[in-house]
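Engineer: this one's sequence-less:
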């Protein structure tokens, strides 16, 4: 008897599934065709930048395909800039990689997730793909549809709050 598949972390309205997330360093990312996608969670205070993709009609993290000759990190920085107009202060760090089952055929694919911070919110300009950008606090509703997969990945990338240290007397 076949055991049931583990419950996905998130599913979108098209049936795409985020089936797992593995925290790792950049050196431990899968290589080549196994990792065609890079996403970025850029944080300003307690908010992450989200972009509204006009074709998928949903809010999602900036990201896209890794181009030939490009590293996942380079793709993450490029896509962040192209889609949101934002630039991290300092280097992005690798959070890990996500495993997806995509499309009706449930094709297995992996995507790298990078995160960073910025102290300055830069101006956004629309283009043929992205019609809006905003800063999201992970709780407030966004106007329109939010990708459940990207919301889950944003939460996984959230900076941990500093530990609470009671005052000593």
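Structural biologist: Here it is on my side, so go on. On a predicted model such as this, the values are computed, not experimentally measured, just so you know.

Engineer: when you work out contacts or count neighbours from here on, use the C-alpha atoms and nothing else.
Structural biologist: Noted.

Engineer: now residue 52, nearest residue through space, not along the chain?
Structural biologist: Distances taken as C-alpha to C-alpha, 6 or more residues apart in numbering place residue 59 nearest to residue 52, at 4.3 Å, with adjacent residues excluded.

Engineer: can you check my assumption that the one you found lies in a strand?
Structural biologist: Yes: assessed with DSSP: H, G, I helix; E, B strand; the rest coil, residue 59 lies in a strand.

Engineer: may I see the buried residues of the top helix by length along the chain?
Structural biologist: Ranked by residue count under DSSP state H, the longest helix found in the chain is helix 72-84. Neighbour counts over helix 72-84 (16 or more other C-alpha atoms under 10 Å) mark 72-73, 75-84 as buried.

Engineer: tell me the helices and strands packed up against it.
Structural biologist: Judged by 3 or more C-alpha pairs under 8 Å, 6 or more residues apart in numbering; DSSP states H and E, the packing partners of helix 72-84 are strand 37-44, strand 47-53, strand 63-65, strand 107-117.

Engineer: let's bring in a second model and compare:
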């Protein structure tokens, strides 16, 4: 049995969880999330707790046990608190701003980069070079942050690019002169 999968999930009082046979719907103050479960996984709701179990012990079900417990827990945390990813733009002239439902990035290209902001994601720009991205769906948030970062991933010589907050870029020595 999975060590993570057997842990119960505490449900906050501000969150409503509806469990049917193969579907989990979680509603909170930041939104509603829904996930379809495979037939191998069963979820029981008892007095403010969710317990994720297995219908039968097979190799496949054991592999999915901890995964689906974590996915359901992330749904509950997301609709009650939201997740946050902070990106930093490092480089001369690198800037960001939000225009309507679009994120405009100046990253040293000859043109600005326009990225549409998906529904359910909020982007806040702090001092032109810091992006705070919030969402209740952790998976969608991570994919959007990776999409932004892919336009200018950090390079090892000058350390320029789009970095996650607190990320350290391992710097390389440049060219060495003739000896």
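Structural biologist: Noted; the coordinates are in hand. Note that the coordinates shown come from a computational prediction; the quantities given were computed from them, not determined experimentally.

Engineer: need the TM-score between these chains.
Structural biologist: Remark: TM-score between the superposed chains equals 0.25 [TM-score structural alignment, normalised by the length of the first structure]; 76 aligned residues with a C-alpha RMSD of 5.7 Å.

Engineer: out of the helices and strands packed on helix 72-84 of the first structure, flag the one nearest residue 136 of the first structure.
Structural biologist: Ranking these by proximity to residue 136 of the first structure (C-alpha to C-alpha) places strand 47-53 first, at 4.9 Å.

Engineer: for the helix ranked longest in the second structure, buried residues please.
Structural biologist: Assignment by DSSP H gives helix 59-81 as the longest helix of the second structure. Applying a neighbour-count criterion of 16+ other C-alpha under 10 Å, one finds 61-62, 64-66, 68-70, 72-80 buried in helix 59-81 of the second structure.

Engineer: again, but for stretch 81-88 of the second structure
Structural biologist: Across stretch 81-88 of the second structure, burial judged by 16+ other C-alpha under 10 Å covers 82-88.

Engineer: just say helix, strand or coil for residue 149 of the first structure.
Structural biologist: Strictly by three-state DSSP, residue 149 of the first structure counts as helix.

Engineer: which one's the longest strand in the second structure?
Structural biologist: Longest strand of the second structure, by residue count under DSSP state E: strand 83-90.

Engineer: the following helix or strand past that strand vs strand 83-90, what angle?
Structural biologist: On the C-terminal side of strand 83-90 of the second structure, the closest following helix or strand by DSSP states H and E is strand 95-99. Put simply, strand 95-99 of the second structure runs at 130 degrees to strand 83-90, going by axes from the mean of the first three to the mean of the last three C-alpha atoms, to 10 degrees.

Engineer: buried set for strand 95-99 of the second structure?
Structural biologist: Neighbour-count burial for strand 95-99 of the second structure [16+ other C-alpha under 10 Å]: 95-98.

Engineer: many thanks, have a good one.
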